[in-house]
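>>> Fold the stuff below for me.
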Amino acid sequence: MGRPVLAAALGLGIALTGQHAQATGQDSAHAYAFAEDARRIEGAGSTADAVELEPGRTYRSTLPPDAKVFFRLELDDTGTAYASATAVPPSGTGVSVADGVKVTVEDTDGHACDADTATFGAPGSPHPVAAWAMREISPRRSVCAEAGTYYVTVERAAPDARGASPDPWELEIGTVSEPGTKTLAGTAAPEAWDSATPSPVQGTARRRPGGAGFAQAAPLGEGVWRDDIRPGQTLFYQVPVDWGRQLHVTAELGSSGTDASGYVASALTLDLYNPVRGQVEDLSLGYNGGQKSKPFKPLPPVAYENRHASGQQVSAVRFAGAYYLVAHLSPEVAEDFGDGPVPLTLRVRLGGAAQDGPDYAGSTVPADVFTVGGGDGLTSGGDGDTGDATLYRVLAAGGIGTGTALVVGIGVWTVVARRRGAGLSG
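Now for the predicted structure:
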């Protein structure tokens, strides 16, 4: 299949997904697209009433402004469990830069196994943010290692901060189960890795519309990708990163094309999340109407042993799978440069060579969460070309249209192939 046909299929699939979002009431240009199979549950005000979260399932709930909510996990003593919560404040509401979402995993005695907080940061505008926490089985940890009941608590990071929203927020909650390994893995993070920042990928940018949520994240391979982002909008992309590969990303905002002047200190924020929605890295890009660019700080190659590192930037790059890029443009940009779209370019480079993953003693849940394209990796050429078959698998696994986009893409391919065949036979 040719790249133009693939691009048309992907674009049409994403467009249909957007139509579905409007059909289900998400008609706002900045509405978050929740997973279509998310089960609606209510967070409990007490651990005694907490609803169980099943590994591999996605849930939708509500977070009140002034209280924490509890959910329950039933865990064995062999695997690591990850829980994430994506908080979605109402569009147009006020938020504090210090506010956000906090996720904690606790045992039945109230001891915290792990906790993480994600805040809105410098833009000070409402947009989806995600935090994660885990119950990890590790030689380095002696707490929370027993089989039994654990609780996931979700709460606001700073509900009393000045400017914090008084409204309830929507939540998207997910859990992932990771088994132990058959043989004892190393207990130290790799000491040496290439920490140099490579030159950004060059070439003509290809159009790829971003999705409106994690479940609709648009797949990107190595190359140069172009989109438009409006003030207040958040766009989602996913990059398949195999074991041993090293992800490098540079973000660019294009010139506004107007005579307006001004400066927005944190116009664009770009967050990188790992396959279980744990934040890996972020960057903030100022904007004065002219083109601006900034790369992520160097990240290590994906390795199981990274989990033993002390810093989150390294420890979060602990498994292969879909890594998510979440771009948000501050509403303040509209005050100086109008509410029209601003050109966004993402330059994606994958260094290193694919390697075998850990020898898991069981299956992960979901089964394919730490794999790339069914395990055969991401193929790419020197000009940023991406293997069509792999992107289709990522598209289907990523939930864009939950298969609809894939069917549409095949339909487009079939029509074009028949036309080509007719032309050749004629």
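
>>> Every contact and neighbour count from this point should use C-alpha atoms.
OK.

>>> check contacts around the residue lying closest to residue 295 once chain neighbours are set aside.
Once flanking residues are discounted, residue 295 sits nearest to residue 250: 3.9 Å by C-alpha to C-alpha, 6 or more residues apart in numbering. Contact analysis of residue 250 by C-alpha atoms under 8 Å, 6 or more residues apart in numbering lists 200, 293-296, 346-348.

>>> Quick check: buried residues in the one helix or strand residue 250 maps to?
Taking DSSP states H and E as the definition, one finds residue 250 inside strand 246-253. Along strand 246-253, these residues count as buried under the neighbour rule (16 or more other C-alpha atoms under 10 Å): 246-253.

>>> Tell me which two of those sit farthest apart.
246 and 253 (23.6 Å; C-alpha to C-alpha).

>>> Which stretches in the stretch 151-300 of the chain count as strands?
169-178, 206-207, 218-219, 223-229, 234-241, 246-253, 264-273, 279-287, 292-295 (DSSP state E, counting those that start in this stretch).

>>> which outside residues touch the fourth one?
The set of residues that contact strand 223-229 without belonging to it, under C-alpha under 8 Å, 6+ apart, is 201-210, 235, 329, 341-349, 383-386.

>>> Weed out the non-buried ones from these.
201, 205-206, 208-210, 235, 329, 341-349, 384, 386.

>>> residue ranges of the helices in this protein, please?
Using DSSP state H, the helices of the chain run over 3-23, 312-315, 332-337, 388-397, 404-425.

>>> Redo these as JSON lines? Include mean neighbour count and distance to residue 53.
Shown next, in JSON lines, are these (neighbours: other C-alpha atoms under 10 Å; distance: least, C-alpha to C-alpha, whole Å):
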{"stretch": "helix 3-23", "mean neighbour count": "18", "distance to residue 53": "25"}
{"stretch": "helix 312-315", "mean neighbour count": "19", "distance to residue 53": "25"}
{"stretch": "helix 332-337", "mean neighbour count": "19", "distance to residue 53": "38"}
{"stretch": "helix 388-397", "mean neighbour count": "20", "distance to residue 53": "21"}
{"stretch": "helix 404-425", "mean neighbour count": "14", "distance to residue 53": "27"}
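
>>> Put together TSV for those helices, with distance to residue 43 on each row.
Converted to TSV, the helices of the chain look like this (distance: least, C-alpha to C-alpha, whole Å):
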stretch	distance to residue 43
helix 3-23	25
helix 312-315	28
helix 332-337	34
helix 388-397	28
helix 404-425	31
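
>>> To compare against the first, here's the next sequence to fold:
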Amino acid sequence: MDTAVSSAGRKPIGGSSEFNDHRIYLGKPAALDLGTVPVTWTNRWETSSHVVPVRSAGEYSIAVSLGPNAAKFAENAAVGVVLRVDVIGDEPAGPQHDAPVVAKSDKKADNKGGSAAHADSGEAAGAGWTGTVTAAVGGAVVLAAGVRVRGDAAQVGHEDDKGWRVKRQRSRGRVASAALAALCAVAALPGQAWAAGEPSPYTYEPSAQPVKGAVVNTDAEQLKAGGTYKDSIKPGGKLFYRVVLDAKSNAYVSATAVPKLGTKVSYADELKVTLQDRDGNSCNYGTAQFQSAEFARPVGTYAHRTIDKDSTSCQEADTYYVLVERDSEATSSSEPWDLEIRHLTEPGLKAAGPTAAPENWPSASPEPPTGGPQERRGGTSFFSARGLKEGEWRDKIKPGETLFYKVPVDWGQQLFASADLSSAAGEGYVPNALAMAVYNPARGLVDSASDVAYDGKQKSTALDPLPPVAYENRFDSKDSVNGMRFAGWYYLRVSLNPAVEKEFGSNPLGLSLRLNVKGDAQSAPGYAGPAGDFEVTDDHLSAAESGQSSSEAEKSGTMQLVAAAGIGAGTVLVLGLGVWMLVARRRAAAGPPSAGQGADSGAPTQYGPPAAW
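Here you go, the predicted structure:
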């Protein structure tokens, strides 16, 4: 991590580690301090590079950059930063022409040209700022702060460094010690690697807003289309939310339950999501159960309103209610389940399309993927799921851990997926050790593979053949068919029973995923608006190729914006420096201002650096 200070004229202050500093970051808190000498008019005649730029009042900039290797300590490469800034001194800011030399102060920089940060070590009590910096390629500067410093900016009878015309006056200001007293890089923020030996936590979407489900529908808060929300639900809980739907779009509301790790769940523990009209009639509902794999892991389902010309229920533009329910056995843990709720809409069609679901599709198992296995680390949630394309992918999974992956499946394409668990030393038996499920782009549960019993030998499970993605699949009654209703990201969730640790130890086991995406991509249906989440774009294919998650894609877009802003700022800076040099040369040719230009007559004019700070 590096820091640097620039003057009001955007000139870097250099020549000493007191003004440009860096530290090695090892994932633990680290502190840096730097600052400036006092701002005075006469600093411009000094020769030291850390004194000359500190010549006028104005905005002094503090830049903070984080090297790309910081990504090793945090999955999202975000590290907390705290800035503490102090501007020290209340004395006259001379000598400025006839202003007196700065009087000594209890809080001044040392007289060797050292910064006030060193002269006033440990006493910074200025304004604080807390934020994050992101590991950037090449250590690009990604954060800058400005500090306004008062001093001897007023000049006599001519323009100052900013080109302002000022009147003849004597300035009183502050000794310009902009001291960055402490810059603390604290431990990595949420989204980082978890503690050794413990399963990873569920990574919520950063934009998720807190929402409070209501006991009665009239008190329900509104969920907006495209939004993601966070709540929690207790055993036996029933929570209402409100959505406003038009008469043209299909609507989806998903809920993902995240029980705490290690809590007890039972076969019939259930999460249910229902979409209701104002009369309490059910438009649609979905359920998710733990079934025979009785261990805590994220489970999810959705409810939807599908526009259907042959239906008369839930087709009107109106307010609808989402009811999320939790049903738990008496023997299950009573802790609340966290909820991640997402509301999406799918545009209607310009013209009526087919309404008959397909009856047949290819069901033969495809040939194993070619090219050999490749390494790809899974994410911990829908948001952090890693992209995969067709092929064989290797990972490691720890007892109690759940990993998420995502695969782009376009219109007309068919997804095949299987999972292999490696062998392990030791003897034992764990029923229902490995659980795998597939979710569609609206986070609706499509199907689950048969749970795998584990005895230390390699084991395998696979999803039943799913139909090719087609708009008309939505009119079938089976979830495994109507769930394949649109193109986009399809999510694989793979979980390992924590009981494996008791029988075979805590070391992670090898996990291999085989994926086949069969068929050529076909044209999308004639949507009446943007497809949104329900399409496969070049960005999807690129993320599947590189293994990028949604969180990494957001960071990539942010860094591109920062890079573009940096290029623009750099251009302005170069132009500004050119103007600054031109003005400086003209001043040098013109010489110092004379008394006829408004200088104080009868008072000695002093040039050159101050004798001491």
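
>>> Any idea what the TM-score comes out to?
After superposition, the two chains reach a TM-score of 0.84 (TM-score structural alignment, normalised by the length of the first structure), with 382 aligned residues with a C-alpha RMSD of 2.6 Å.

>>> among the contacts of residue 250 of the first structure, which recur in the second structure?
Retained contacts for the contacts of residue 250 of the first structure in the second structure, judged by both residues aligned by TM-score structural alignment, their matches' C-alpha atoms under 8 Å, are 293-296, 346-348.

>>> Where in the second structure does stretch 82-97 of the first structure fall?
On the second structure, the counterpart of stretch 82-97 of the first structure by TM-score structural alignment is residues 252-267.

>>> before we move on, what about stretch 51-71 of the first structure?
Using TM-score structural alignment, stretch 51-71 of the first structure corresponds to residues 221-241 of the second structure.

>>> Now check residue 358 of the first structure against the second structure: what is it aligned to?
Per TM-score structural alignment, residue 358 of the first structure is aligned with residue 525.

>>> What of residue 130 of the first structure?
Matched by TM-score structural alignment, residue 130 of the first structure corresponds to residue 300 in the second structure.

>>> does that match really touch residue 254, like I thought?
Yes: here residue 300 of the second structure reaches residue 254: they are 7.1 Å apart, a contact under C-alpha atoms under 8 Å.

>>> which neighbours do those two share?
In contact with both residue 300 of the second structure and residue 254: 443-444, using C-alpha under 8 Å, 6+ apart.

>>> corresponding residue for residue 421 of the first structure in the second structure?
Under the alignment by TM-score structural alignment, residue 421 of the first structure pairs with no residue in the second structure.

>>> which residues does residue 421 of the first structure contact?
With C-alpha under 8 Å, 6+ apart, residue 421 of the first structure has no contacts at all.

>>> wait, residue 10 of the first structure sits on residue 411?
No: using C-alpha under 8 Å as the test, residue 10 of the first structure is too far from residue 411 to be in contact (11.6 Å).

>>> which residues are common contacts for these two?
Taking C-alpha under 8 Å, 6+ apart as the contact definition, residue 10 of the first structure and residue 411 share no neighbouring residue.

>>> Counterpart of residue 118 of the first structure over in the second structure?
In the second structure, the residue equivalent to residue 118 of the first structure is residue 288, according to TM-score structural alignment.

>>> Check the spacing between the residue positioned nearest the centre of the second structure and residue 310 of the second structure real quick.
Nearest to the geometric centre of the second structure sits residue 551, at 5.3 Å (C-alpha atoms, centre = their mean). Going from residue 551 of the second structure to residue 310 of the second structure by C-alpha to C-alpha, to the nearest Å gives 41 Å.

>>> Contact partners for the alignment partner in the first structure of residue 513 of the second structure?
Aligned counterpart of residue 513 of the second structure in the first structure: residue 346 (TM-score structural alignment). Residues near residue 346 of the first structure by C-alpha under 8 Å, 6+ apart: 224-226, 249-252.

>>> same deal with residue 228 of the second structure?
Residues in contact with residue 228 of the second structure, defined by C-alpha under 8 Å, 6+ apart, are 205, 207-209, 340-343.

>>> looking at the strands of the stretch 151-300 of the first structure, which is closest to residue 313 of the first structure?
Checking those against residue 313 of the first structure by C-alpha to C-alpha gives strand 279-287 as the closest, at 5.0 Å.

>>> by contact count, what packs against that closest one?
With contacts taken as 3 or more C-alpha pairs under 8 Å, 6 or more residues apart in numbering; DSSP states H and E, strand 279-287 of the first structure sits against strand 129-135, strand 264-273, strand 292-295, helix 312-315.

>>> Apply 7 Å and report the result again.
When contacts are defined as 3 or more C-alpha pairs under 7 Å, 6 or more residues apart in numbering; DSSP states H and E, strand 279-287 of the first structure sits against strand 264-273, helix 312-315.

>>> Identify all contacting residues around stretch 28-42 of the first structure.
With C-alpha atoms under 7 Å, 6 or more residues apart in numbering as the contact definition, stretch 28-42 of the first structure has outside contacts at 21, 58-62, 172, 212-213, 215, 233-234.

>>> number of nearby residues for the corresponding residue of the first structure for residue 423 of the second structure?
Aligned counterpart of residue 423 of the second structure in the first structure: residue 255 (TM-score structural alignment). Residue 255 of the first structure: 15 surrounding residues under other C-alpha atoms under 10 Å.

>>> Am I right that residue 255 of the first structure is in contact with residue 291?
Yes: between residue 255 of the first structure and residue 291 a contact is recorded at 4.6 Å, counting by C-alpha atoms under 7 Å.

>>> With that, I have no additional questions.
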